[in-house]
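Asker: using only what follows, build the 3D model:
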Amino acid sequence: MADVEHTIGLLLGTEDDWPRAFEALLRRLGTVTGPDGLSHRTRPVRVTIEPFNLRDKPKHELVIDRLAYWYYHPREWLKKIALMDDVYLLNSPFTFQSMEKHAAYCAMMRLGLKVPDTVLVPFKNPLDNSRWAYTAARYNRPFDLEATAASIGYPLYMKPYDGGAWVGVSKIRSQEDLHAAYDASGERLMHLQASVEDYDAFARSLTIGPETMVMRFQPDQPMHARYQVDHNFLSDCAGEEVVTISRVVNAFFRWEFNSCESLVRGDEVYPIDYANACPDVALTSLHYYFPWAMTALLRWTVFCVVTGRRMRLDTDTADYFAVADDPALSYPEKLARYRALADRYFEVERYQEFCDKHLSTVDGIVYDWVTSEEFASLLRETVRATYPVHEHEKFLAHFTGLIDAWIRDQNR
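Answerer: Model prediction:
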């Protein structure tokens, strides 16, 4: 029997594959002896949505949120349990209310990162608000859309300031493209962003706590083929910068379960998107990298609840801005200072020591699970739920082959 039991809440939308994987791995992990000498067991519970009294005490110590970026009722519950009950949330609901890119662009530009030139343009169509006509007539200044685009240069991208999953993103090559995309934007608020042409690699880095996996991403491919298994597609210098940017973004905003997209040309890294409230961790997307994601999520959540790590709602922006404003520091020196601040936030050394001492069996647990019939059954059921019947055999073979490649690599 465990001396202490911790409850992790899973606030979910339509996904079922990774939650089942996470639940299975927690069961297999069983009890963990913590630094306090006590036996700790962690229990996952799927969160239901219902009326809540603001003085109710939640049963959860930590909640993994995959829903509140669009569903307002649980979003307000998350704010309540963070402010009143000290429940640990992997992503702060106060800096991550929605998949909003604008503040993230501003902050990282302020830190001197190589974010492409970006302009926010007014709504194309009037808002459904009775005050719109008066305010627009009095205060909205006419602007030249073509001149604004020309100041950035073609080609460029038009993208929603708060979007996700590539919805509403258009590559603009001409004035005709520009007007067509702007007309179609309607009441969506849009950015115009310079394109990084002739890049060598598109990197998507998934970060969970202080662990980061950098993957080669192919956005023009269907989801099952977007993550290419390639361990050497970046130079050591560029790879380390992608990792640093990912962790700095997350530490800055208090995000601990997030993905970052960067375009890499030579050793130059251009971060273009790094606010993903619901990062892709689907089995049929990550495939080869899925076991790593589940391992990292297991380790970080268990570390947080067993050590009593407290959520940090306050941000240390002044510490980052002091580095940004120091004229004596070069760009690499600033990155190193930012990385030190991020590592301090994530308690990297303490986390590594905890994993080495208290979670040393996790890699073996994950390997045994991935090679088990339980995982094979999960994969079959996920493929059947995701693809039409006539494609089941093809995709089952596809994903089985990628998982087999991961298994072989663990035995090298």
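Asker: alpha carbons only for contacts and neighbour counts from here, please
Answerer: OK.
Asker: the stretch 201-350 of the chain: strands as residue ranges?
Answerer: For the stretch 201-350 of the chain, applying DSSP state E, counting those that start in this stretch gives strands covering 201-208, 211-217, 227-228, 257-265, 268-273.
Asker: and this one, please, so the two structures can be compared:
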Amino acid sequence: MTERIGLVVGYEDTFPPAFIAKVNETPGFRAELAKFGGTPERYQSPYRVLVDRLSHEVPYYRFHLKAAMLAGTYVVNDPFWWSADDKFFGFSLASKIGVTVPRTVMLPSKSYAPSIDPSRSLRNLEYPLDWGKIADYVKFPAILKPADGGGWKNVSRVNNMDELLRDYNDSNQLVMTLQEFIEFDEYVRCICIGKKFILPIKYDPRRRCYVEADNFLPKALEQKILDGAWALNHALGYDMNSVEFACKDGVPYAIDFTNPAPDMCVRSILPRYFHMVVDEMARFTIELAREGRKNASVHAFQKFLESPIPRPETT
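Answerer: From the prediction side, this is the model:
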């Protein structure tokens, strides 16, 4: 019996063929671009594993993947958790599990949809914001960025109050976060697969590119980064992620770590690291398929479904 592993992707052109070819080297397993449409409520999935790299952009895919998961497919990453997370929650979670993060404040949107009447719908919102208190906590320079964004979109460095208010006023309906800027000595992006494989790569955020380098981290700092990435992925439940650290004076500050569809293009992560990532993704998904593993969310649903439904007492 051949176990099928499906890949859900968009415009990617280097990772999909390399991943499919690598999986298909192993007898008994077949990787392919997944196909689905017209999902019935009693869906039976033909895939043992689905690797999701696009459902954040295509809502139907996200809904389908939840049905596939209930049907017994292991989905990388769990669509229920992915639907629920946001970057600001990640910072709050990191602080709870002992991972160092910069001082961060979430800001309400500057503007709202026309259907929102501020005098009625925003009665719980403090107005005006205490900008002095916010700036005193975060300090300048700071980074203004979306609370749920990615891909460096709508991100700006602000050096004073005037720049902060200018960029905040341009953010329109986005929910933004203001975050302490770390004057880093070293910047690292870790590609993480299966919660165990963590590949720290030197990264240049100014040029937004990976840099090939050997032994670029002191051993003690590297271990702190590995420990932090491991803790974050376990807390978030991610099997596929990238985790960024800005390092200053031997302290790694987790900057960005809710990236459940991380960049895996050979032109971005460089051939040396690309082949390592492809090999590990293939190995991990084959392991999932071979073991018939289920997502953690499925176990919670199964426990509920298998338990007797409590009925209210009658009088």
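Asker: quick one: TM-score?
Answerer: Once superposed, chain against chain, the TM-score is 0.89 (TM-score structural alignment, normalised by the length of structure 2); 297 aligned residues with a Cα RMSD of 1.8 Å.
Asker: picking up where we left off before, okay if I get the strands of the stretch 201-350 of structure 1 as TSV plus distance to Arg408 of structure 1?
Answerer: Listed next are these as TSV, based on distance: least, Cα to Cα, whole Å:
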stretch	distance to Arg408 of structure 1
strand 201-208	23
strand 211-217	19
strand 227-228	17
strand 257-265	27
strand 268-273	32
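Asker: out of those strands, which gets nearest to Thr386 of structure 1?
Answerer: strand 227-228 (17.4 Å; Cα to Cα).
Asker: which residues in the stretch 1-150 of structure 1 form strands?
Answerer: Under DSSP E, counting those that start in this stretch, the stretch 1-150 of structure 1 gives strands at 4-11, 31-33, 39-46, 62-65, 88-89, 118-121.
Asker: got a list of what the aligned partner of Ile20 of structure 2 in structure 1 touches?
Answerer: In structure 1, the residue matched to Ile20 of structure 2 (TM-score structural alignment) is Glu23. Residues near Glu23 of structure 1 by Cα atoms under 8 Å, 6 or more residues apart in numbering: Pro44.
Asker: what do you get for Ser377 of structure 1?
Answerer: Contacts of Ser377 of structure 1 (Cα under 8 Å, 6+ apart): none.
Asker: quick one: the helices in the stretch 51-200 of structure 1?
Answerer: All helices of the stretch 51-200 of structure 1, identified by DSSP state H, counting those that start in this stretch, fall at 72-85, 102-110, 132-139, 145-152, 175-185.
Asker: just send these back as TSV, with mean neighbour count and distance to Ile272 of structure 1 too.
Answerer: Shown next, in TSV, are the helices of the stretch 51-200 of structure 1 (neighbours: other Cα atoms under 10 Å; distance: least, Cα to Cα, whole Å):
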stretch	mean neighbour count	distance to Ile272 of structure 1
helix 72-85	18	26
helix 102-110	17	8
helix 132-139	10	31
helix 145-152	15	15
helix 175-185	16	20
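Asker: please name whichever of those is nearest to Met158 of structure 1.
Answerer: helix 175-185 (7.3 Å).
Asker: go through stretch 274-284 of structure 2 and flag the buried ones.
Answerer: The neighbour-count check on stretch 274-284 of structure 2 (16 or more other Cα atoms under 10 Å) flags Phe274, His275, Val277, Val278, Glu280, Met281, Ala282, Arg283, Phe284 as buried.
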